[in-house]
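*Asks:* My questions concern the predicted model and sequence given below.
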Amino acid sequence: MNGSRDTGMNVLVVGGSGYLGAGITQACLRAGARVRVVSRRGTAAAGEGVRGDVRRPRLGLPADVLARVRAETTHAVLCFGPVSWATGPGEALETHDAGMRTVLAFLRELPALEQAVHVSSLLALGRAKGRVTNRELYTGQRFRNWYEYGKYRAERLVRDAMSAGAPPIGVVRFGPVLGPDPRGGRPDTEHGLPAAFPHLLAGYPVHLGRRGDFPCWVTDVHSAAEVVVTALRAPIGRRTWTWFDPALPTLREVFIEVCRPWGTVPKIVDAGPLGRLTRLLGERVGTVPELVDYAEPWFDLDPAVLREIPEPWPTPEPDYLGATGRALLAPPTVERG
């Protein structure tokens, strides 16, 4: 950010106790906003934490909190839902589909709401066909897992709300978001791309098409959070933005840089000639299940989508990939709130 203060924003962050949600909360606070974080535990690494649940009408907020939220909220960020690529259909659809319907209905009850932003994922594109931009969502694609389909359903509902004209909500898409955990402590390696890190650091091989020399659309949590704040302040309106590290590190480069602080060179095996045997071989030699589905190039995304974000763009933290690896050297943390 440029360091200016904007005390006019009162931001409701739904799902703000998680990794990216915590980064967004901190970025909003740096921008001078007042921030209220809704989570099932009612805790927040920063800002005011309140207990709520997207599966319940009006987020299940207590009457006194509900009255304040209705009266004070001028901006909202939606970043809730399971982050595991291996999540099942029940959890994925309960939060990303049913939960999004509940949240959108709730946003319509906020009379002072100026702008809302839904934090989506590029993986909502699944196995998209052809070159995709910010315009496309459904391209006739198939989905690798329920996480992808859940994120697709959530963005589909938001886009339908855009067309209906209310509430004023836009979409910001990210690929995998990396970097040290804004909440402190050791990064979570149970879900998504980071699930492969312990496997690689232990010296086990992974089988990747082209040895991983293809974009994986990563960025760091700091610049991702700043883009969300830009979307609130610009504002984004009812558009869709996509953000990733403009340097476009490949999947191979990501793995190499994360392993570097450990003095480890990741064992990456070219799976290209194996074709349909890639999945079977990867599972038999121990490649983590969440990575097997992403052993080949993910989709053809037009890098020019970045130009739709107003400049100046945030600068990804220097060496955020190496910093991710260094953070993994810390001892495991206790359960987070």
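*Replies:* Arrived safely. Numbering: from 1, shown residues only.

*Asks:* From now on I want contacts and neighbour counts done on CA atoms only, so please keep to that.
*Replies:* Fine.

*Asks:* Now do stretch 217-228: everything it contacts.
*Replies:* If you take C-alpha atoms under 8 Å, 6 or more residues apart in numbering as the criterion, stretch 217-228 is touched by 1, 20, 23-24, 27, 117, 119, 172, 174-180, 182, 243-245, 248-250, 313-317, 320.

*Asks:* So which of those are in helices?
*Replies:* In helices, defined here by DSSP state H, the members of these are 20, 23, 24, 27, 320.

*Asks:* where exactly do the helices run in the protein?
*Replies:* With DSSP H as the criterion, the chain has helices spanning 19-30, 63-72, 89-93, 100-107, 146-164, 197-201, 221-233, 251-259, 277-284, 289-292, 320-327.

*Asks:* got CSV for those, with mean neighbour count too?
*Replies:* Formatted as CSV, those follow (neighbours: other C-alpha atoms under 10 Å):
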stretch, mean neighbour count
helix 19-30, 24
helix 63-72, 13
helix 89-93, 17
helix 100-107, 19
helix 146-164, 20
helix 197-201, 19
helix 221-233, 24
helix 251-259, 22
helix 277-284, 16
helix 289-292, 19
helix 320-327, 21
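
*Asks:* which residues touch residue 151?
*Replies:* 96, 120, 121, 123, 124.

*Asks:* any idea how far the nearest residue in space to residue 314 that is not next to it in sequence lies from residue 313?
*Replies:* Ranked by C-alpha to C-alpha, 6 or more residues apart in numbering and with sequence neighbours excluded, the top spatial neighbour of residue 314 is residue 223, at 5.4 Å. Here residue 223 is placed at a distance of 8 Å from residue 313 (C-alpha to C-alpha, to the nearest Å).

*Asks:* Throw the ones in helices among the contacts of stretch 217-228 into CSV and include distance to residue 279, thanks.
*Replies:* Formatted as CSV, the ones in helices among the contacts of stretch 217-228 follow (distance: C-alpha to C-alpha, whole Å):
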residue, distance to residue 279
20, 30
23, 34
24, 35
27, 39
320, 30
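
*Asks:* Looking at the residues you listed, which is nearest residue 37?
*Replies:* The nearest member of the ones in helices among the contacts of stretch 217-228 to residue 37, counting by C-alpha to C-alpha, is residue 24 at 10.4 Å.

*Asks:* alright, now check it against this:
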Amino acid sequence: MGVRTILFTGFPGFIGARLIPLLLDADPDANVVALVEPRMVEKARQVAGELGLQERLTIQPGDITAPRLGLDEATSRRLADETVAVHHLAAIYDLAVPLAIAERVNVEGTQNIIDFCRACTRLERHNYVSTAYVAGQRRGTVLEADLAAGQAFKNHYESTKFAAEVLVRASMDEVPTTIYRPGIVVGDSRTGVTQKFDGPYYLLRTIQAAVRRHTPIVQPGAMSAPFNVVPVDFVIDAIVTGAGDPDFAGETLHLVDPDPISASDLYARLCAAYAGKPPALRLPWGLVDQSLRLAPVRHLLGGTPRESLIYLNHQVRYDTARATELLGRHGVRCPPASEYVGPMVAFFREHEDDPAFAPLH
């Protein structure tokens, strides 16, 4: 049968560090080669050691933005002969990322991964992690089969992930592929464990700031849009399940809550869990949006960047028909927010002053 290698990008990221052990459990004959940019190799080896996977997890220095993934010809050829699955998670997720960097990592990097997939002689699946936000500024219901609809985008993260998915879609006739589109990922639904307090955690920062100042909790806008948040354990379970089932090949799956609560409902639940009271004051979104350049307003909202706030008032719903059907066959479901707000807040409370959890921006 020969060596069974899973090529993995995105390690030692939060999802990658949790996903790799489960992939190895699901395929006892496989090993993982994690392609890691040189500056992260030491950290990756440390995390691999903590996972106890040294014998089955190899850290391979490389660069998805370079031809042949930054590998010498012999290594590239050997990996192409041994690789049976590719998991491509590496991307720039920063909502304020400059265009040139986003294009190089998200678009050119994905094209280089596709080129590697085409060179693989035994490839069973390319598992590509996209995002629900390739839909950009579309409103209403977005289907899993949808991609290009003339939409504009809120930032370069969205536009370059869209461009990358266009490339992946174009390769699917020759490369067996599953595309996963998560929403906004938060911590584990049971333990609350996460890696950074960004995204929805800025809402907790807003609540925290008000509690510490002994001032009313402010709500930024109506926040009436569905909030497409999803716990990391569901995303991981979905990818492990999809990678092991041939029926998932050729599918694009929205990994979001099929029945999302509104952003205001989530905010009220976070307020209740953290502060024991609801928000006392709603600021009109137009006023918030125009005032975010002012330091006092940013301080009032716990340092929340505009790039994150605009998602709270964007009216879009992501259909999950195929994900619900295929994952349901395996008993995998997205837990409702009511099940994990408690653990999410408890973990935040435990680590809210730990600089290790501070967002990059």
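*Replies:* Good, I have the coordinates. Source: prediction; values computed, not measured.

*Asks:* Would you pull the TM-score for this pair?
*Replies:* Between these two chains, after superposing, the TM-score reads 0.82 (TM-score structural alignment, normalised by the length of structure 1); 321 aligned residues with a C-alpha RMSD of 3.1 Å.

*Asks:* And the helices of structure 1: which comes nearest residue 56 of structure 1?
*Replies:* helix 100-107 (7.1 Å).

*Asks:* with structure 2 superposed, average distance for that closest one?
*Replies:* Superposed on structure 2, helix 100-107 of structure 1 shows a mean distance to its aligned partners of 1.2 Å (mean C-alpha distance after the TM-score superposition for structure 1).

*Asks:* Taking helix 146-164 as reference, get the angle to that helix.
*Replies:* 30 degrees (axes from the mean of the first three to the mean of the last three C-alpha atoms, to 10 degrees).

*Asks:* Run through the neighbouring helices and strands of helix 100-107 of structure 1.
*Replies:* Judged by 3 or more C-alpha pairs under 8 Å, 6 or more residues apart in numbering; DSSP states H and E, helix 100-107 of structure 1 is in contact with helix 146-164.

*Asks:* Now do the helix it packs on: distance to the chain's middle.
*Replies:* Its chain's C-alpha centre and that of helix 146-164 of structure 1 lie 14 Å apart, by C-alpha atoms, centre = their mean, to the nearest Å.

*Asks:* Write the PyMOL selection for whichever of the contacts of stretch 217-228 of structure 1 are buried.
*Replies:* Here is the PyMOL command that selects the buried residues among the contacts of stretch 217-228 of structure 1 (16 or more other C-alpha atoms under 10 Å):
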select buried, resi 1+20+23+24+27+117+119+172+174+175+176+177+178+179+180+182+243+244+245+248+249+250+313+314+316+320
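
*Asks:* one step back: out of the ones in helices among the contacts of stretch 217-228 of structure 1, which is nearest to residue 68 of structure 1?
*Replies:* Distance ranking of those against residue 68 of structure 1, using C-alpha to C-alpha, places residue 24 first at 21.2 Å.

*Asks:* Can you tell me the closest non-neighbouring residue to the counterpart of that closest one in structure 2?
*Replies:* Aligning on TM-score structural alignment places residue 24 of structure 1 opposite residue 19 in structure 2. Leaving out its chain neighbours, the residue that sits closest to residue 19 of structure 2 by C-alpha to C-alpha, 6+ apart is residue 236, at 5.8 Å.

*Asks:* which position in structure 1 aligns with that neighbour?
*Replies:* Counting by TM-score structural alignment, residue 236 of structure 2 corresponds to residue 225 in structure 1.

*Asks:* In structure 1, what residue corresponds to residue 341 of structure 2?
*Replies:* For residue 341 of structure 2, the residue aligned by TM-score structural alignment is residue 321.

*Asks:* Report the contact partners of the nearest residue to its match once chain neighbours are set aside.
*Replies:* Residue nearest to residue 321 of structure 1 in three dimensions, not counting chain neighbours: residue 258, with 5.2 Å by C-alpha to C-alpha, 6+ apart. Residue 258 of structure 1 is in contact with 197, 321, 322, 323, 324, 325, 326, counting by C-alpha under 8 Å, 6+ apart.

*Asks:* rewinding a little: now for the contacts of residue 151 of structure 1, which pair is the farthest apart?
*Replies:* 96 and 123 (13.4 Å).

*Asks:* now the strands for the stretch 51-200 of structure 2?
*Replies:* With DSSP state E, counting those that start in this stretch, the ranges of strands along the stretch 51-200 of structure 2 come out as 57-61, 83-88, 125-129, 140-142, 177-182, 184-186.

*Asks:* tell me what the last one is packed against?
*Replies:* The elements that strand 184-186 of structure 2 packs onto, with contact taken as 3+ C-alpha pairs under 8 Å, 6+ apart, are strand 229-231.

*Asks:* what about the strand it packs on, how far off from structure 1?
*Replies:* For strand 229-231 of structure 2, the mean deviation from structure 1 after alignment is 1.3 Å (mean C-alpha distance after the TM-score superposition for structure 1).

*Asks:* circling back to that earlier point, any chance of the contacts of residue 258 of structure 1 in a markdown table, plus distance to residue 14 of structure 1?
*Replies:* Compiled in a markdown table, the contacts of residue 258 of structure 1 are given as follows (distance: C-alpha to C-alpha, whole Å):
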| residue | distance to residue 14 of structure 1 |
| --- | --- |
| 197 | 28 |
| 321 | 27 |
| 322 | 30 |
| 323 | 27 |
| 324 | 25 |
| 325 | 29 |
| 326 | 30 |
